[in-house]
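>>> Give me coordinates for this.
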Amino acid sequence: MTTSQEELLPATRRSLAHRLAVAQAEGRAPSLVAAVVRGGETVWNGASSSVDGQSPDENVQYRIGSITKTFTAVLVLRLRDEGVLHLGDPLEKHLPGTGVGDVTVAELLAHTSGLAAESPAPWWERTAGSLRPELADVLGERPLLHPPGRRHHYSNPGYTLLGAMVERLRGVGWEEVLRREVLEPLELHRTTAHQQALHADGWAVHPWADVMLPEPMEDLGRMAPAGQLWSTTGDLARFAAFLTRGNARVLSAESVLEMRAPAAPPEREELADGSAYGLGLQIQNRDGRTLVGHSGSLPGFLANLTISVEDDLASVVLANCTSGPQVSTVAADLVRVVAECEPRLPEPWRPLAQVDRSLLELTGQWFWGTQAFVLRLASVGDVSLEPLPTGGRRSRFRSNGDGTWTGLDGYYAGESLRAVRRSDGSVSHLDLGSFVFTRCPYDETAPVPGGLDPEGWRGIG
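Below you'll find the model as predicted:
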């Protein structure tokens, strides 16, 4: 990924720099660094520091905390795509003997396993991982707090289990698997399990006085897959581009799309603010746009990676303090600034190079009962079904190559769509998961379930 600062207008760069400076000053952060990605390339890097003339750049390492979980999730999805496991598999199948083996891989990824949020005392983020050498030490005597699959309950031990599963299936340590399968292919050379020069030191800033206290930087041991990594804005910008587009060497675009889709039922407070959780990625609605990514924190550090796929924008914000700046808000604001100052230009309309005439015949208006829909040819072989005028159930469908289509999203995700033809080859109706769509409301020539009144349409009188 290249860095091309001149691609943003001067006024946009000034707005981004101002937002970062305000966040550093009001949040009282020793340093704050950020990057913005557009179209898969870094278009802005910024920093604000308490030390004059020594602002860190995009190559300085910060600890990224729970953004590590997204990296671990990528490793698990790779195993799924290779056929080594299924997301519905119970953990016991791949990591026996944990005592919580009935929870599934998907439940661990989406934090719906029912596991506790933290490991038993002492606080794992501020103590040596050597205090928890075994998985039993991470899980404790009461690992399950809720019935699996019933609610979203964020769990750090859950990702420890996923990391241990990856190690068992790959036959080497989590750190080595990550380096070999993700970091090297994506050229994330400054993302490491342990700090390397140059790196920021972690600080606690006193809440009522402008003084600081150094925070310990512990090796998390077994908890590493939940929060160990160090990285830079440069590397995380490249990682954000990967989470938007996929990479054939690591994970396909279809699989990263699956990671970004809600996979956990939100809690009441999450419903209120429009947030959800996918497979290793947080999802939120802010300023009318859907943002995906992950936040992270460890004593001395705050981190956030935010992506707006629709705007083709992403941002990364890192700070070296335990609390203060609201980095998730700052990251969302950086995306908003660019989206509003320089809105994305739509791709030019282009006609299809070829079209199946039998498919073209199916386009246009259809009726489910009396509700009008329109079938559109979305791309070669693919279609969309949308209600008219607006509102109601809509879905996109991917061609199966045999005259049928499978729903990709919405109410009809996974459902089968097919055109039913009469003996003369003409189209009788569309069958969508047993729903009959006809060319006119309750077409008498089509097999409408329940049949039609023989007197047909009529008035009240």
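>>> can we go C-alpha only for contacts and neighbour counts from here?
Will do.
>>> Contact partners for Val330?
Going by Cα atoms under 8 Å, 6 or more residues apart in numbering, Val330 touches Arg19, Leu20, Ala23, Val317.
>>> now, which of these sits nearest Gly158?
Nearest to Gly158 out of those is Val317 (Cα to Cα; 25.6 Å).
>>> could you check the distance from the closest one over to Arg80?
In this view, Val317 and Arg80 are 31 Å apart by Cα to Cα, to the nearest Å.
>>> These two: which is more packed in?
Val317 (31 against 15; other Cα atoms under 10 Å).
>>> Against which helices or strands is the helix or strand encompassing the more buried one packed?
Assigned by DSSP states H and E, Val317 belongs to strand 313-319. Strand 313-319 sits against strand 31-38, helix 233-245, strand 301-308, helix 327-341, with contacts defined as 3 or more Cα pairs under 8 Å, 6 or more residues apart in numbering; DSSP states H and E.
>>> Tabulate those (TSV), appending distance to Pro441.
TSV is the format used below for the helices and strands packed on strand 313-319 (distance: least, Cα to Cα, whole Å):
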stretch	distance to Pro441
strand 31-38	46
helix 233-245	41
strand 301-308	40
helix 327-341	43
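>>> all helices for the stretch 351-461 of the chain, in order.
For the stretch 351-461 of the chain, applying DSSP state H, counting those that start in this stretch gives helices covering 357-360.
>>> what sits against Arg398?
Arg398 touches Gly381, Asp382, Val383, Trp405, Thr406, Gly407, Leu408, counting by Cα under 8 Å, 6+ apart.
>>> let's see this one next to it:
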Amino acid sequence: MTTPQDELLPGTRRALLHRIAVAQAEGRAPSLVAAVARNGRTVWNGARTSVDGHAPDENTQYRIGSITKTFTAVLVLRLRDEGVLDLGDPLEKHLPGTGVGEATIADLLAHSGGLAAESPAPWWERTPGALRPELADVLGEKPLRHPVGRRFHYSNPGYTVLGSLVEKLRGAAWEDVLRREVLEPLGLDRTTTRPQAPHAGGWAVHPWADVMLSEPTEDLGRMAPAGQLWSTTGDLARFAVFLAQGDDRVLSVESLREMRRPSAPPESGDVVTGYAYGLGLELRRSGERLLVGHSGSLPGFLASLTIAVEDDVAAVVLANCTSGVPLATVGADLVRIVADAEPRIPEPWRPLRKVDPSVLELAGQWYWGTSGFGLRLTADGLLSLEPLSGNGRRSRFRANGDGTWTGLEGYYAGELLRPVRRTDGSVDHLDLGSFVFTRQPYDERSSVPGGVDPEGWRGIG
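Next comes the predicted model:
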């Protein structure tokens, strides 16, 4: 049930409608549909103009192009979480004979495997997939363009390889695995590999005249895991909620956080624009706001899925034109409109129900050398380390159950925090990846590597 707190204000709804109306008119899109999700549900839908004489809505299918890659990445992460593969495994271990077996699974997910951007001629988006019945036909005779693992180079064939990997390890067709493991559990019954009515037709709009040309709608065959899917704003809004919050029937929130972390070094030009790529997800900066999601395009269609996880707002925008509408920008604007006009209301602060005295003892002020840090025990059971000055390394730590803690992000991600105790049980210092944190700067009572000058702190003169 929608509560008054979930509903958008009239001014916000009008601003959203205005933004997509401007995008459709200036971009000359035959039709454009959009949706916004907040607090785990869709809170706004909008559409401009018509599809086959009827106004499109949240159930009208559009082709979503490379957003398909995010679905494929979810399937691969499921295999990893089940222990079937490791992201560091070379492809050759699980799918031999491709000619790109040196690339790891993580390389392929992050577009750093060195593979070509496109499949060999003819233009794969506008030709029947049946022309490439085998994986070798997709990769071609020289599939690599760069050394493996050295640079980000977006690759459609790379995700075709991942789809073939899923098929090999699951013993079933990619689309069947996708339906069984992702679409059905999440209730995405309007996301399909082939169009189902009502759906939009794809159009090319002449750049110098207000006329249109119908685009072919090809089945991509082997290339399907890179861009085959059709979906709706309703389904993609639900998928966006899953990508932000997780669903243990499909993929945990921890694995989704991993997908949202930058995994490939950006191209030199992207360093300026704030673009990076995770594991099947794009990351962009819009001002101070971090946006994750994916864009997509195929002849006749454009698509964008944008999530601001910290703001708990997601936007989906779909259009049936080959070019002309900057959907990634439109999606970012829809998120900004909602997040700025109606900021997220934080959850109420609540204290811990119970606390281990040995953990509570760790809370407070610590020093790495002469740099001050605060270690806080939070209501979610994590330890949070932050510099007192506001500048410096920070991270949250999750308990391992043996008295140690593992870093979750930043410089200390994956690093071990270990309280070192004296013979009487009191804490001598914290060992964080071999760095020593003491209660006072270079505390003479603590075991500081190199020792502490016995003359202590002094002035000059």
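>>> Quick check: TM-score for this pair?
Once superposed, the chains reach a TM-score of 0.98 (TM-score structural alignment, normalised by the length of the first structure), with 461 aligned residues with a Cα RMSD of 1.6 Å.
>>> and the gap between the most centrally placed residue in the first structure and Ser323 of the first structure?
In the first structure, the C-alpha nearest the mean C-alpha coordinate belongs to Arg260, at 3.0 Å (Cα atoms, centre = their mean). Counting by Cα to Cα, the gap from Arg260 of the first structure to Ser323 of the first structure is 27 Å.
>>> One more: Gly425 of the first structure?
68 Å.
>>> what about the closest residue to Arg261 of the second structure other than its chain neighbours, distance to Arg393 of the second structure?
Of all residues not flanking Arg261 of the second structure in the chain, Gly278 sits nearest, at 5.2 Å (Cα to Cα, 6 or more residues apart in numbering). Using Cα to Cα, Gly278 of the second structure is found at 22 Å from Arg393 of the second structure.
>>> Who has more neighbours out of these two?
Gly278 (22 against 13).
>>> thought the more buried one was touching Arg257?
No - contact criterion Cα atoms under 8 Å: Gly278 of the second structure and Arg257 do not qualify, at 9.7 Å.
>>> burial count for Ala110 of the second structure?
Counted with other Cα under 10 Å, Ala110 of the second structure comes out at 30.
>>> Counterpart of it over in the first structure?
Mapped onto the first structure by TM-score structural alignment, Ala110 of the second structure lines up with Ala110.
>>> Please name the residues that touch its match.
His152, Ala263, Ala264, Tyr277, Gly278, Leu279, Gly280.
>>> Report the mean deviation for the lengthiest helix in the first structure after fitting onto the second structure.
Secondary structure of the first structure read by DSSP state H shows that its longest helix is helix 10-27. Comparison of helix 10-27 of the first structure with the second structure after fitting gives an average deviation of 0.4 Å (mean Cα distance after the TM-score superposition for the first structure).
>>> what's the angle from that helix to strand 31-38?
Orientation note: helix 10-27 of the first structure sits at an angle of 150 degrees relative to strand 31-38 (axes from the mean of the first three to the mean of the last three Cα atoms, to 10 degrees).
>>> so how far is Ser252 of the second structure from Ala116 of the second structure?
On the measure of Cα to Cα, Ala116 of the second structure and Ser252 of the second structure end up 32 Å apart.
>>> neighbour count winner among the two?
Ala116 (21 against 17).
>>> Skipping its backbone neighbours, what lies nearest the counterpart of the residue nearest to the centre of the first structure in the second structure in space?
When the second structure is aligned by TM-score structural alignment, the residue opposite Arg260 of the first structure is Arg260. Counting by Cα to Cα, 6+ apart, the nearest residue to Arg260 of the second structure once its immediate chain neighbours are dropped is Gly278, at 5.4 Å.
>>> Equivalent analysis for Gly401 of the first structure, please.
Gly381 (7.7 Å).
>>> my read: that neighbour touches Ser399, true?
Yes - contact criterion Cα under 8 Å: Gly381 of the first structure and Ser399 qualify, at 5.3 Å.
>>> Any idea how many residues pack against the residue nearest to Gly401 of the first structure?
For Gly381 of the first structure, using other Cα under 10 Å, the count is 18.
>>> re earlier: find the residues that touch each one of Gly278 and Arg257 of the second structure.
By Cα under 8 Å, 6+ apart, no residue touches both Gly278 of the second structure and Arg257.
>>> Contact partners for Arg260 of the second structure?
Arg260 of the second structure touches Gly278, Leu279, Leu281, Glu282, Leu283, Val292, counting by Cα under 8 Å, 6+ apart.
>>> what's the closest of these to Ser434 of the second structure?
Out of the contacts of Arg260 of the second structure, the member with the shortest distance to Ser434 of the second structure (by Cα to Cα) is Gly278, at 28.8 Å.
>>> contacting residues for the equivalent of that closest one over in the first structure?
Aligned by TM-score structural alignment, Gly278 of the second structure pairs with Gly278 of the first structure. Taking Cα under 8 Å, 6+ apart, we find Gly278 of the first structure in contact with Leu109, Ala110, Glu258, Met259, Arg260, Ala261, Pro262, Ala263, Ala264.
>>> repeat for Thr370 of the first structure
By Cα under 8 Å, 6+ apart, the residues touching Thr370 of the first structure are Pro441, Tyr442.
>>> one more time with 6 Å, if that's ok
Pro441 (Cα atoms under 6 Å, 6 or more residues apart in numbering).
>>> returning to what we had before: next, see which of the contacts of Val330 of the first structure are matched by contacts in the second structure.
Shared contacts between this structure and the second structure among the contacts of Val330 of the first structure (both residues aligned by TM-score structural alignment, their matches' Cα atoms under 8 Å) comprise Arg19, Leu20, Ala23, Val317.
>>> What's the separation between the first one and Val338 of the first structure?
This points to Arg19 of the first structure. 12 Å.
>>> Those two: which is more packed in?
Neighbours were counted for Arg19 of the first structure and for Val338 using other Cα under 10 Å; Val338 has more, 23 against 16.
>>> The closest residue in space to that one that isn't next to it in sequence: how many residues sit nearby?
Leaving aside its chain neighbours, Val338 of the first structure sits nearest to Thr12 (6.5 Å; criterion: Cα to Cα, 6+ apart). Using other Cα under 10 Å, Thr12 of the first structure has 18 other residues around it.
>>> just Arg78 of the second structure next, same as before
19.
>>> Then the one 4 residues further on?
Using other Cα under 10 Å, Glu82 of the second structure is surrounded by 9 other residues.
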